[in-house]
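In: I would like to see how this sequence folds:
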Amino acid sequence: MSYVLGIDIGTSACKTIVVNESGEIIAKATKEYDFIVPKPGWAESDPEIWWRATIDTIKVVLEKTAIKPEEISAIGLSGQMHTLVPLDKNGKVIRNAIMWNDQRVAKQCDEVHSKVGGEEKLIDYVANTALPGYTIGKILWVKEVEPDNYEKIDKFVISKDYIRYRLTGEIATDVSDASGTCLYDVENNKWSEELIELLEIKRSIFPDVVESPQVSGYLTSEAASILGLKEGTPVVGGAGDVLAQAVGTGATEEGIAMLIIGTAGIASMALSKFGRNPGGSLQLFRGGVPGEWNIFGCTLAAGGSFKWLRDSLGVEEKIIANLSGDDAYNILVNEAVQVEVGSKGLLFTPYIVGERCPYTDPNARGAFVGVNIMHDKRAFVRAVLEGIVFSLKDALNLIETLGVPLKQVRVSGGGAINPKWRQIQADILGTEVVTVSYSGEGGSYGAAILAGVGAGFWPSVKDATRKLLKIESRTEPISENNKKYEKVYEIYKDIYPTLKEINNKLSAL
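Out: Alright, predicted model coming up:
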């Protein structure tokens, strides 16, 4: 039997899995770590901790399985996107990595838009606008604020690519993480030479780019000795976490959307043809399937809004959960469904940390609208659940403007666990909601699929996902509920524009 490894370098943990030729997970291990907050709004990490976590998790899964080194046919990588790791000419990290969730670069992003002639012009270059999370602002920040460090940069990479370098000695990234820099010509699959020159960034610091299932290097003797693996084991390009999760849930066909309800919410769909990003509200990247794209929207506080509700109003449910062994979220969902569709006219916008999609607005605020004496806690819980899905419906509606109708939603994360919440999702979205095998494994399973394609286990990414991912549950929309939700959703869409000026005034206090 041959196997592949899938490694996911997350924001706060590294996860490694072993997958066999049948797509079954044989073993997995996770190692948590912290990131650094030097100042409010900043987020940094020492890439060495990612490498140590990679070593530890690989050793654990090998010990669990007693797999021989030569039985590992390939390694796939995934990880947090956009994070800047600057390397000097000797491959040493120059300064702490600046992470995707770091917010220091708003000024640099504004300057990018100004220099190129506006957000729409930047979309012409790279199909996206310059969000603070993207790598582009981080590079320009280092150039402006830390010029000595900027001069030392020989190459930059993204988080998973640093692990590639430690494994293979090769400096490269894949098409999805290149897309996430906002310096990559997503339509034509190459670095945007014109934009790089316009922004006066050193062209020499950009890594080579490979396709996600393409072999990008081979395990060095040093890395093989440290890890207990075979020298020469191939390492494929891999993909950024969202794109790897799209592979790992089988959202590789047009019309099949991936919905992740974690702290943030992600609505993603594959595109076989390039289409213009509507207003830059979405993120349009190259994906795990060579020659194709993924378009997705990110809402900042999907599961985060539910967590806020649990911690603020669900104290009783947390106590009951501790005593009963149940989960507080599960208890809250079961309470919420006792309330009628539409929460008796109570609406919630989940903009509690600002918003990215469909509105890029740091001043956006969460709001309960329509409160009256009839509303008890159960109604507030249902309104939050419905508001989260409405916000993701906003993103899916934008995606559909590119001419790709929604046929099915594959859901993972916290939103996949409770069947009653899945029913709310199906009813609001008006389409079938399914869960698939291994969808809870995050980017690691997608990384393993990409490694398997690189190793020749499966002829293509799409062939692999069709063969390996089995539907575990199906939830069909209830027509009567969907009709009512369509009316409620039309009212929901009016809330943000109506409250925008009020929220701006509140933010200025």
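
In: please make it C-alpha for all contacts and neighbour counts, starting now.
Out: Noted.

In: quick one: secondary structure of the residue most central in space within the chain?
Out: Nearest to the geometric centre of the chain sits V242, at 3.3 Å (Cα atoms, centre = their mean). Put simply, V242 is helix when judged by DSSP: H, G, I helix; E, B strand; the rest coil.

In: one more, please, to line up against the first structure:
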Amino acid sequence: MEVLLGIDMGTGSTKGVLVDTSGSVIATETVAHSMDLPRPGWAEVDAENLWWREVCGISTALMAHMPSGAVLAGMCVSGVGPCLVLCDDDLRPLRPAILFGIDTRAAAEIAVLTAEFGEAEILERAGTLLSSQAVGPKLEWVRRHEPEVFDRATGWFGSNSFIAAKLTGEYVMDHHTASQCDPLYATRDYTWNLPWAQRICAHLPLPRLVWPSEVVGTVTAQAAAATGVPVGTPVAAGTVDAYSEAFSVGVRRPGDQMLMYGSTMFLVQVIAEYHSDPALWTTAGVERGTLALAAGTSTAGSLINWLQGVTGGASFEELVAEARDVPPGSEGLLVLPYLAGERTPVFDPQARGVVAGLTLRHGRGHLFRAAYEGISFGIRQILERFDDAHSGARTVAVGGGLRSPIWVQAVSDITGRLQLIPEQGIGASYGDALLAAIGTGLVPADTDWAKIAREIKPDMRNRELYDDLYATWRELYPATKEQVHRLSGQTTG
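Out: Reported below is the predicted structural model:
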């Protein structure tokens, strides 16, 4: 019996799974963690003492569940991204990893690099305008603000490529992650954008580019001792967790979409042809030679958690019950869910939350429902941009937020989309196991383990109401932007 090991280092936890070649789950392990927020606008993780330590612990635990006579045929690790890990020759991180778009420290560097290379040229070559999601400005920030760290570094990594290097000693980066390292990668050509990459990376060598399912090396003796994984086990490159999760639920054909309900919302859509949009991220896909669009919000489930805390700490179930008693539209209450700025499509770190239409009649249930509806209006705004590239043909929903019936129904009602809920909800680690199975040749490249368990259909009775509210919701951000920016200057984060 041949078994695959998949591990994903997410925002709030690291998860691992053992899977056989049919996709049947043998065992799972999860370790919760949190990111560090040392300053306003900063989001970091200790790559060595959190990511690597948890990969070692989960690997060791899962190896104890190996069936008698089974062989570990391959492994793959994904992680949050795009991130920046700077290391020395011994793969020691020289500073905490700088996380994806929620870390907004490089605003000045975004402006500098945009002025240097040109906004239109960046969009044409990289497929994406520079934002807090891009790795290039984060590298520039370290070079300008921590020159001693930058000068000592001999390699730079994403979360998954750091683990791949720890396991195998190989210096690689998967094409998808590289395509989010704007402006270092030429997405249309699937290669490094050498003039700009060499300008920003300076003395740092560019990693060898590979596709996520490619076997990049085998587990070394040193890594085997730390992880419990046998020496010589093949290691596939892996990729950013959201894309591995999309892969795990069968989002693989042009028009396929994934909605990830989490502390933020993340959306992926596979496209047939290269398409750039200043409000979206154009990226390489998971499979060789494919392309995708991506978008992400800065809050989603985190907004609901915040509301739960500031409204008296009622249980989630109590709040859901109260919100269910509120009719769709929240009786004229609208929420801009920008409590941590916003990524797609406004890319404004100074954006802030707005509640409009509040009256003495509104209660906690109204706020709770209106927050879900505000998040859902943002999803509709993003999906309309996706449709400009390739009409969505199939929408698969994943993530912890699916436990809220109000949220998932609001998304279907407001967007008009049928959502497919997969049977297997393990997430990116399940996709990692499939990538390892494909990369080692144990299953054909078109193997899909995903099975759909249920559907969420839009309630067309609410369509006209939500169309009217959406039109008003879209007016709120431009109408309040100037005032909100002035207010954001009065806060410390």
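
In: before we move on, the earlier item: any idea how far the residue nearest to the centre of structure 1 is from M269 of structure 1?
Out: 11 Å (Cα to Cα, to the nearest Å).

In: what's the helix or strand for V251 of structure 2?
Out: Assigned by DSSP states H and E, V251 of structure 2 belongs to no helix or strand.

In: translate it into the numbering of structure 1.
Out: Aligned counterpart of V251 of structure 2 in structure 1: A251 (TM-score structural alignment).

In: next, the contact list for that match, please.
Out: For A251 of structure 1, the contact set (Cα atoms under 8 Å, 6 or more residues apart in numbering) comprises A257, M258, S268, M269, A270, R410.

In: can you tell me which of those residues end up in helices?
Out: Judged by DSSP state H, helices contain none of these.

In: over in structure 2, see which of those residues survive.
Out: Contacts conserved in structure 2 for the contacts of A251 of structure 1, using both residues aligned by TM-score structural alignment, their matches' Cα atoms under 8 Å: A257, M258, M269, A270, R410.

In: near the first one, how many other residues are there?
Out: If I follow you right, that is A257 of structure 1. 29 (other Cα atoms under 10 Å).

In: quick one, what contacts it?
Out: A251, A267, S268, M269, A270, L406, K407, Q408, V409, R410.

In: quick one on the thing from earlier: how about the contacts of A251 of structure 1 in JSON lines, adding distance to A223 of structure 1?
Out: Converted to JSON lines, those look like this (distance: Cα to Cα, whole Å):
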{"residue": "A257", "distance to A223 of structure 1": "38"}
{"residue": "M258", "distance to A223 of structure 1": "35"}
{"residue": "S268", "distance to A223 of structure 1": "35"}
{"residue": "M269", "distance to A223 of structure 1": "36"}
{"residue": "A270", "distance to A223 of structure 1": "35"}
{"residue": "R410", "distance to A223 of structure 1": "37"}
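
In: now the kept ones among the contacts of A251 of structure 1 in CSV, with distance to S204 of structure 1?
Out: Listed next are those as CSV, based on distance: Cα to Cα, whole Å:
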residue, distance to S204 of structure 1
A257, 37
M258, 36
M269, 33
A270, 32
R410, 40
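
In: among these, which pair sits farthest apart?
Out: Farthest apart among the kept ones among the contacts of A251 of structure 1 by Cα to Cα are A270 and R410. That separation is 12.5 Å.

In: more neighbours: which of the two?
Out: Between A270 of structure 1 and R410, A270 has the larger neighbour count (other Cα under 10 Å), namely 30 against 25.

In: show me what contacts V175 of structure 1?
Out: Counting by Cα under 8 Å, 6+ apart, V175 of structure 1 has contacts N189, V209, V210, E211, S212, A239, F285, R286, G287.

In: 6 Å instead?
Out: Residues in contact with V175 of structure 1 (Cα atoms under 6 Å, 6 or more residues apart in numbering) are E211, R286.

In: do A395 of structure 1 as well
Out: By Cα under 6 Å, 6+ apart, the neighbours of A395 of structure 1 are G297, P358.

In: in which helix or strand would I find the alignment partner in structure 2 of it?
Out: In structure 2, the residue equivalent to A395 of structure 1 is I382, according to TM-score structural alignment. Assessed by DSSP H and E, I382 of structure 2 sits inside helix 364-389.

In: hey, where'd the strands end up in the stretch 101-250 of structure 1?
Out: 155-157, 172-174, 184-185, 190-191, 208-210, 215-218, 234-236, 239-240 (DSSP state E, counting those that start in this stretch).

In: let me have those in TSV, adding distance to V85 of structure 1 and mean neighbour count as columns.
Out: TSV is the format used below for these (distance: least, Cα to Cα, whole Å; neighbours: other Cα atoms under 10 Å):
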stretch	distance to V85 of structure 1	mean neighbour count
strand 155-157	5	25
strand 172-174	12	27
strand 184-185	17	25
strand 190-191	18	20
strand 208-210	15	19
strand 215-218	18	22
strand 234-236	19	27
strand 239-240	14	36
